[in-house]
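J.: after the sequence you'll find the predicted model.
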Amino acid sequence: MPTSRQIVVNGVRLHYVEAGEASGPLVVLLHGFPEFWRAWEGQIGPLARAGFRVVVPDLRGYNLSEKPPGVDAYRVGNLQEDVAALIRALGHERAHVVGHDWGGIVAWALAIRQPEVVERLVVLNAPHPAAFRRVARKPAQWRRSWYIFFFQLPWLPERFLHRFGAWALRGTNPNAYSGEDRRLYREAWDQPGAATAMINYYRAMGRAGGTQGGGRSSQVRAPTLLLWGERDVALLPELADADGLEPYVPDLRVVRFPRASHWVMRDEPVRVNNLLIGFLSGAPV
């Protein structure tokens, strides 16, 4: 079982779990909405057994981490600085960074803005900012992104999350989330201030005009692996197209999962784990 810890970084108290050897290469796993560290339950053990030091934080606002007030506290710049500060506080200059959904957005931002911190980058079902700019204006993506506009409203999205949050956790694998998983997720959402903090990620993005960090200089220097479940109901498959990303991510590999949903690491954990271990160990994909 991973060990639960608390740390103050970038002025915010974060909860995280840790597994593996302290002397191993550091891997930081970043969850998305509406999850918390448990999103990576199927990856923590295999990565630890492969020799990595695995650290999985609850991002600010989630579960047992601190929940700063106000929308601006959840701008991408603050989120990526939390991760950079966490890596440094753990005694490392660099780390492998793996992010899914909002964790993927933060991982992209970190690799763009502080490239010296990211050894290797893995992103699951979160588009590079350049791909998002290219596709976001298409009507098909607008229709899939309806919830982003809904989350700009006051108080009503919080009600929706409390009542229908489990609805979002649906994938192609009927056993992806157990009853115990859903109970623990509801406990996390019921933490005081958690629902508003989680939704403030989207409100902050709305205030920024839908941008996720970085403009024309959105280049990622780290070797990058993009894993994409093609049955994602919120994101078009073309967001994972490598075409056009060469100037931004020159060392990019894309692996698609035709039968997986947005929750690709839950739908196909064995294949995802093998790819993660191989890529982070330096093996070709």
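T.: Received it, and whenever you're ready, just let me know what you need.
J.: make it CA atoms for all contacts and neighbour counts henceforth
T.: OK.
J.: helices along the stretch 101-250 of the chain, start to end?
T.: Counting by DSSP state H, counting those that start in this stretch, the stretch 101-250 of the chain has helices at residues 102-113, 129-135, 139-144, 146-150, 156-168, 179-189, 194-207.
J.: possible to save these as JSON lines with mean neighbour count and distance to residue 14?
T.: Listed next are the helices of the stretch 101-250 of the chain as JSON lines, based on neighbours: other C-alpha atoms under 10 Å; distance: least, C-alpha to C-alpha, whole Å:
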{"stretch": "helix 102-113", "mean neighbour count": "26", "distance to residue 14": "15"}
{"stretch": "helix 129-135", "mean neighbour count": "19", "distance to residue 14": "26"}
{"stretch": "helix 139-144", "mean neighbour count": "14", "distance to residue 14": "32"}
{"stretch": "helix 146-150", "mean neighbour count": "13", "distance to residue 14": "26"}
{"stretch": "helix 156-168", "mean neighbour count": "14", "distance to residue 14": "22"}
{"stretch": "helix 179-189", "mean neighbour count": "15", "distance to residue 14": "14"}
{"stretch": "helix 194-207", "mean neighbour count": "22", "distance to residue 14": "13"}
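J.: can you pull out the strands in this protein?
T.: 3-9, 12-19, 26-30, 53-57, 95-100, 118-124, 224-229, 252-257 (DSSP state E).
J.: among the ones you listed, which comes closest to residue 174?
T.: The closest of the strands of the chain to residue 174 is strand 224-229. By C-alpha to C-alpha, the value is 15.4 Å.
J.: angle of the closest one against strand 118-124?
T.: Put simply, strand 224-229 runs at 10 degrees to strand 118-124, going by axes from the mean of the first three to the mean of the last three C-alpha atoms, to 10 degrees.
J.: show residues contacting strand 224-229.
T.: Strand 224-229 is contacted by residues 120-125, 237, 240, 249, 251-264, 279 when judged by C-alpha atoms under 8 Å, 6 or more residues apart in numbering.
J.: out of those residues, which are buried?
T.: Burial by neighbour count, 16 or more other C-alpha atoms under 10 Å: within the contacts of strand 224-229 this picks out 120-125, 237, 240, 249, 252-253, 256-257, 260-264, 279.
J.: next, the buried residues of stretch 224-243.
T.: 224-232, 234-237, 239-240.
J.: ok, residue 129 - contacts?
T.: Contacts of residue 129 (C-alpha under 8 Å, 6+ apart): 108, 211, 212, 213, 214, 215, 218.
J.: just the buried ones from these, in PyMOL syntax?
T.: Burial among the contacts of residue 129 is assessed by 16+ other C-alpha under 10 Å; the matching PyMOL selection reads:
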select buried, resi 108+211+212+213+218
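J.: and the comparison structure, right after this:
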Amino acid sequence: MIDVNGIQLHIAEQGSGPLVVLLHGFPESWHSWHQQFGPLAEAGFRVVAPDQRGYGRSDHPDDVGAYTILHLVGDVVALIRALGEDKAFVVGHDWGAPVAWHTALLRPDMVLGVAGLSVPPPFRGTQPPLATMDKRFDGRFYWNYFNRPGAADAEFAKDVRTTLRKFFYAASGDAATDGEIMQPLVNPGQGWLETMPDPDVLPEWFTEADLDALTESFSQGFTGPLNWYRNLDRNWELTAAWHNAVITRPALYVYGDRDLVPAFPGTPELIEKLPHLMPSLWREPVKLAGCGHWTQQERPNEVNAALIEFLQAHS
């Protein structure tokens, strides 16, 4: 347990050398990186993965306003300092990717390099994101569902293990075998889980032990993690000063070709333009065939190889 930014964060740690901070996404925990610890530590790095605020054994502030992107970046900055370092590599997946990207954007002096999995670098839109998605999908986009007070909280907490099992299978490359990637839409009054498949057998990369660890980490429910989504428009307001700003630190982007996030409206076009939009991007984006949303868990060997090559090149 580490005191940072007015709260306590639970971390897992292994290895010695340049610091690499691994930031998980939703609905996950530090355990999402368990297949990265050994290889990165053996490659000569000090690997630290926190349960981010609102998750697992870390503190869960009650105030919705305590989950803005500035709080989340502040946690990373304070964590690096608390670990006795001045600089670190920052790697994020899903929601952890925007935190990593923004850490590099707001505090480039503390970032040796930044890598994002699934979610590409942030280029701030001209309109608030919730209103944009509400209009485009008639209020059915999952961000808008998550912003209905208490709705998703109650649905997901009713049977935590089933919720997580459905989430992980539905967004995996295994569930998208026909090649079609559906937008994550929620029918009004129905909830989201009812439309998700529930596998009889888990994919090979996601074991019952993984599901046990993840289920335990959500013993306090889903409200803290959902509060991240409830700050999307506030984040848009808070980052106005960085509109059109570009990340200058060395950067790596990795994603799966069956991942629903890179298929969000406008995102394929953004990914295609990334090498021109971000001079700091190290090589072309790494596209993993047959991989769904859970990048480092579905394709640990490829992700580890890409990360180690990137980290060693910029140490």
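T.: Structure received. Please read all numbers here as calculations on a predicted model, not as lab measurements.
J.: what about structure 2, which of the contacts of residue 129 of structure 1 hold up?
T.: On the basis of both residues aligned by TM-score structural alignment, their matches' C-alpha atoms under 8 Å, what survives of these in structure 2 is residue 108.
J.: separation between the residue nearest the centre of structure 2 and residue 83 of structure 2?
T.: By C-alpha atoms, centre = their mean, structure 2 has its centre lying nearest to residue 94, at 2.3 Å. Remark: distance between residue 94 of structure 2 and residue 83 of structure 2 (C-alpha to C-alpha, to the nearest Å) = 24 Å.
J.: still on that earlier bit, out of the strands of structure 1, nearest to residue 142 of structure 1?
T.: Ranking the strands of structure 1 by proximity to residue 142 of structure 1 (C-alpha to C-alpha) places strand 224-229 first, at 19.0 Å.
J.: the closest one aligns to what range in structure 2?
T.: Mapped onto structure 2 using TM-score structural alignment, strand 224-229 of structure 1 covers residues 251-256.
J.: follow-up on the earlier one: out of the contacts of residue 129 of structure 1, which comes closest to residue 48 of structure 1?
T.: residue 108 (23.5 Å).
J.: what do we get in structure 2 for the closest one?
T.: By TM-score structural alignment, residue 108 of structure 1 lines up with residue 101.
J.: list the contacts for the counterpart of residue 36 of structure 2 in structure 1?
T.: Aligned by TM-score structural alignment, residue 36 of structure 2 pairs with residue 43 of structure 1. By C-alpha under 8 Å, 6+ apart, residue 43 of structure 1 lies in contact with 265, 269, 273.
J.: and those residues as JSON lines, adding distance to residue 134 of structure 1?
T.: Shown next, in JSON lines, are the contacts of residue 43 of structure 1 (distance: C-alpha to C-alpha, whole Å):
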{"residue": "265", "distance to residue 134 of structure 1": "26"}
{"residue": "269", "distance to residue 134 of structure 1": "30"}
{"residue": "273", "distance to residue 134 of structure 1": "30"}
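J.: of these, which is the most crowded?
T.: residue 265 (25 neighbours; other C-alpha atoms under 10 Å).
J.: distance of that residue from residue 33 of structure 1?
T.: For residue 265 of structure 1 relative to residue 33 of structure 1 (C-alpha to C-alpha), the value is 14 Å.
J.: thought residue 142 was touching residue 133 of structure 2, still the case?
T.: No: with contact defined as C-alpha atoms under 8 Å, residue 133 of structure 2 does not count as touching residue 142 (9.1 Å).
J.: residue contacts, the aligned partner of residue 29 of structure 1 in structure 2?
T.: In structure 2, residue 29 of structure 1 lines up with residue 22, judged by TM-score structural alignment. The neighbours of residue 22 of structure 2, taking C-alpha under 8 Å, 6+ apart as the test, are 30, 33, 47, 48, 49, 50, 90, 91, 92.
J.: apply 7 Å and report the result again.
T.: 48, 49, 90, 91, 92 (C-alpha atoms under 7 Å, 6 or more residues apart in numbering).
J.: now residue 47 of structure 2
T.: Contacts of residue 47 of structure 2 (C-alpha under 7 Å, 6+ apart): 13, 14, 15, 19, 20, 21, 37, 40, 41.
J.: can I get those in CSV with neighbour count?
T.: Conversion of those to CSV gives the following (neighbours: other C-alpha atoms under 10 Å):
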residue, neighbour count
13, 15
14, 14
15, 19
19, 24
20, 27
21, 23
37, 21
40, 21
41, 21
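J.: for burial, what's the neighbour tally of the closest residue to the residue nearest to the centre of structure 2 other than its chain neighbours?
T.: In this structure, residue 94 of structure 2 finds its nearest non-sequential neighbour in residue 25, 4.6 Å apart by C-alpha to C-alpha, 6 or more residues apart in numbering. Residues lying near residue 25 of structure 2 (other C-alpha under 10 Å) number 22.
J.: isn't residue 25 of structure 2 right up against residue 100?
T.: No: with contact defined as C-alpha atoms under 7 Å, residue 25 of structure 2 does not reach residue 100; the gap is 11.0 Å.
J.: what residue of structure 2 matches up with residue 280 of structure 1?
T.: In structure 2, residue 280 of structure 1 lands on residue 311 (TM-score structural alignment).
J.: give me the distance between its match and residue 112 of structure 2.
T.: Taken as C-alpha to C-alpha, the span from residue 311 of structure 2 to residue 112 of structure 2 is 9 Å.
J.: before we move on, what about residue 137 of structure 2?
T.: 39 Å.
J.: and what of residue 152 of structure 2?
T.: Counting by C-alpha to C-alpha - residue 152 of structure 2 and residue 112 of structure 2 are separated by 37 Å.
J.: same thing with residue 102 of structure 2?
T.: 14 Å.
J.: same check, this time on residue 105 of structure 2
T.: Applying C-alpha to C-alpha to residue 105 of structure 2 and residue 112 of structure 2 gives a distance of 12 Å.
J.: returning to that earlier point: minimum distance to residue 76 of structure 1: which of the helices of the stretch 101-250 of structure 1 has it?
T.: So among the helices of the stretch 101-250 of structure 1, helix 102-113 is nearest, using C-alpha to C-alpha, at 6.4 Å.
J.: average distance between the closest one and structure 2?
T.: Aligned to structure 2 and superposed, helix 102-113 of structure 1 gives a mean residue distance of 0.6 Å (mean C-alpha distance after the TM-score superposition for structure 1).
J.: tell me the angle of that helix relative to helix 194-207?
T.: Going by the same axes, to 10 degrees, helix 102-113 of structure 1 makes 50 degrees with helix 194-207.
J.: which secondary structure elements does helix 102-113 of structure 1 contact?
T.: Where contact means 3 or more C-alpha pairs under 7 Å, 6 or more residues apart in numbering; DSSP states H and E, helix 102-113 of structure 1 is packed against helix 76-89, strand 95-100, strand 118-124.
J.: thanks a lot, catch you later.
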